[in-house]
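In: the amino acid sequence is not available; the structure is as follows:
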């Protein structure tokens, strides 16, 4: 079975931000996201793979037999936009997107240009909902 590309690393988050992010506003937003996500998750920021900043972890296993670990919530300050890994669309939480702000979404993540484009209280609800979902459905560090 292939090894997951996105695994927790020993790279320091602050070193990554200072070396990877070349925009002052994006750096400021990155450090603010770290503060918020640490507060909401109760976990310190860790690097996952070369460019994802994650908080906590859970273990998943698919019906195919593929399994691995992933952060409970995460983001990446990519060049074009922030990638937020904080939301899984379900019937009971789709309403959260209604008042979120300016964003684009794909199956795997939400893209935002800057924090001022979104409602932080809605982001908090998404993060807490995602953590609760992982806690209910997976082996999760949030149970400790």
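Out: In hand now; what should we look at? The shown structure was predicted, so the numbers you read here are calculated from the model rather than taken from an experiment.

In: C-alpha only now, for contacts and for neighbours.
Out: OK.

In: okay, helices next: where are they in this protein?
Out: 13-20, 24-41, 120-137 (DSSP state H).

In: need these in TSV (columns: mean neighbour count and distance to residue 71).
Out: Converted to TSV, the helices of the chain look like this (neighbours: other CA atoms under 10 Å; distance: least, CA to CA, whole Å):
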stretch	mean neighbour count	distance to residue 71
helix 13-20	14	14
helix 24-41	17	10
helix 120-137	17	10
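
In: pull the contacting residues for residue 112.
Out: 81-84, 102-104, 118 (CA atoms under 8 Å, 6 or more residues apart in numbering).

In: filter these to the buried ones?
Out: Applying 16 or more other CA atoms under 10 Å to the contacts of residue 112, the neighbour count classes 81-84, 118 as buried.

In: turn those residues into a markdown table, columns for distance to residue 35.
Out: Listed next are the buried ones among the contacts of residue 112 as a markdown table, based on distance: CA to CA, whole Å:
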| residue | distance to residue 35 |
| --- | --- |
| 81 | 19 |
| 82 | 16 |
| 83 | 17 |
| 84 | 15 |
| 118 | 16 |
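
In: and which of those residues is nearest residue 43?
Out: residue 84 (16.6 Å; CA to CA).

In: which residue packs closest to the closest one, ignoring adjacent ones?
Out: Residue nearest to residue 84 in three dimensions, not counting chain neighbours: residue 75, with 4.4 Å by CA to CA, 6 or more residues apart in numbering.

In: and if you look at residue 1?
Out: residue 66 (7.5 Å).

In: the one you found: how many residues sit nearby?
Out: 12 (other CA atoms under 10 Å).

In: ok, and here's another one to check against it:
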């Protein structure tokens, strides 16, 4: 069976966030780190080269595939922030309708700048996603 390409690393999340460019993106990444810490109660851990994750879970599918993955997190990409909510956004339409300007992927929310969204609604979305994920697979600290 194949292994996940995105795995936890020993890299410092603080050092990664301090090196984000441009400055506006770095300041927003620091805001997101604070929000994720408060919303989850978890310390950050780097997953791969550019994802800051909070919490983790172990999954096992009916096919037998299993592994560990970040419970929630974000990546301050050049074009926009990628925000990861597991198990996806399919059930979160009511929350997303109050969030503000964003685009969706399967388990990823894209935001150009934090001024475009309501951060309290984002915190609600993070907490709801963690609760729903924990009902499927127990979420634990990194």
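Out: Looks like it arrived, so ask away. None of the values given here were measured: they were computed from a predicted structure.

In: TM between them?
Out: Scored by TM-score structural alignment, normalised by the length of structure 2, the superposition of the two chains gives a TM-score of 0.91; 140 aligned residues with a CA RMSD of 1.4 Å.

In: out of the contacts of residue 112 of structure 1, which is nearest to residue 130 of structure 1?
Out: residue 84 (11.7 Å).

In: now do the contacts for the closest one.
Out: Residue 84 of structure 1 neighbours (CA under 8 Å, 6+ apart): 74-76, 109-112.

In: out of the buried ones among the contacts of residue 112 of structure 1, name the ones that lie in strands.
Out: Among those, the residues falling in strands (DSSP state E) are 82-84.

In: before we move on, back to that, ok, which of the helices of structure 1 comes nearest residue 2 of structure 1?
Out: That would be helix 120-137 among these, by CA to CA, at 23.2 Å.

In: how close does the closest one sit to structure 2?
Out: Once fitted to structure 2, helix 120-137 of structure 1 is off its aligned match by 0.8 Å on average (mean CA distance after the TM-score superposition for structure 1).

In: quick one: distance of that helix to the chain centre.
Out: Using CA atoms, centre = their mean, to the nearest Å, the mean C-alpha position of helix 120-137 of structure 1 is found 10 Å from that of the whole chain.

In: which helices and strands does it pack with?
Out: With contacts defined as 3 or more CA pairs under 8 Å, 6 or more residues apart in numbering; DSSP states H and E, the packing partners of helix 120-137 of structure 1 are helix 24-41, strand 73-77.

In: between it and helix 24-41, how big is the angle?
Out: 50 degrees (axes from the mean of the first three to the mean of the last three CA atoms, to 10 degrees).

In: which residues does residue 8 of structure 1 contact?
Out: Applying CA under 8 Å, 6+ apart, one finds that residue 8 of structure 1 lies in contact with 46-49.

In: hang on, the earlier thing: okay, now the residue nearest to residue 84 of structure 1: neighbour count?
Out: Neighbours around residue 75 of structure 1, by other CA under 10 Å: 25.

In: ditto for residue 57 of structure 1
Out: Residue 57 of structure 1: 22 surrounding residues under other CA under 10 Å.

In: over to the one 10 residues further on?
Out: The local packing count at residue 67 of structure 1 equals 15, with neighbours defined by other CA under 10 Å.

In: count of residues packed around the nearest residue to it once chain neighbours are set aside?
Out: Nearest residue to residue 67 of structure 1 in three dimensions, chain neighbours excluded: residue 61, at 4.1 Å (CA to CA, 6+ apart). Neighbourhood size, residue 61 of structure 1 [other CA under 10 Å]: 12.

In: look up how far residue 17 of structure 1 lies from residue 61 of structure 1.
Out: Between residue 61 of structure 1 and residue 17 of structure 1 the distance is 31 Å, computed by CA to CA, to the nearest Å.

In: and the residue sitting nearest the centre point of structure 1, what does it touch?
Out: Taking CA atoms, centre = their mean, the centroid of structure 1 lies closest to residue 74, which sits 1.7 Å from it. Residues counted as contacts of residue 74 of structure 1 (CA under 8 Å, 6+ apart) are 52-55, 84-86.
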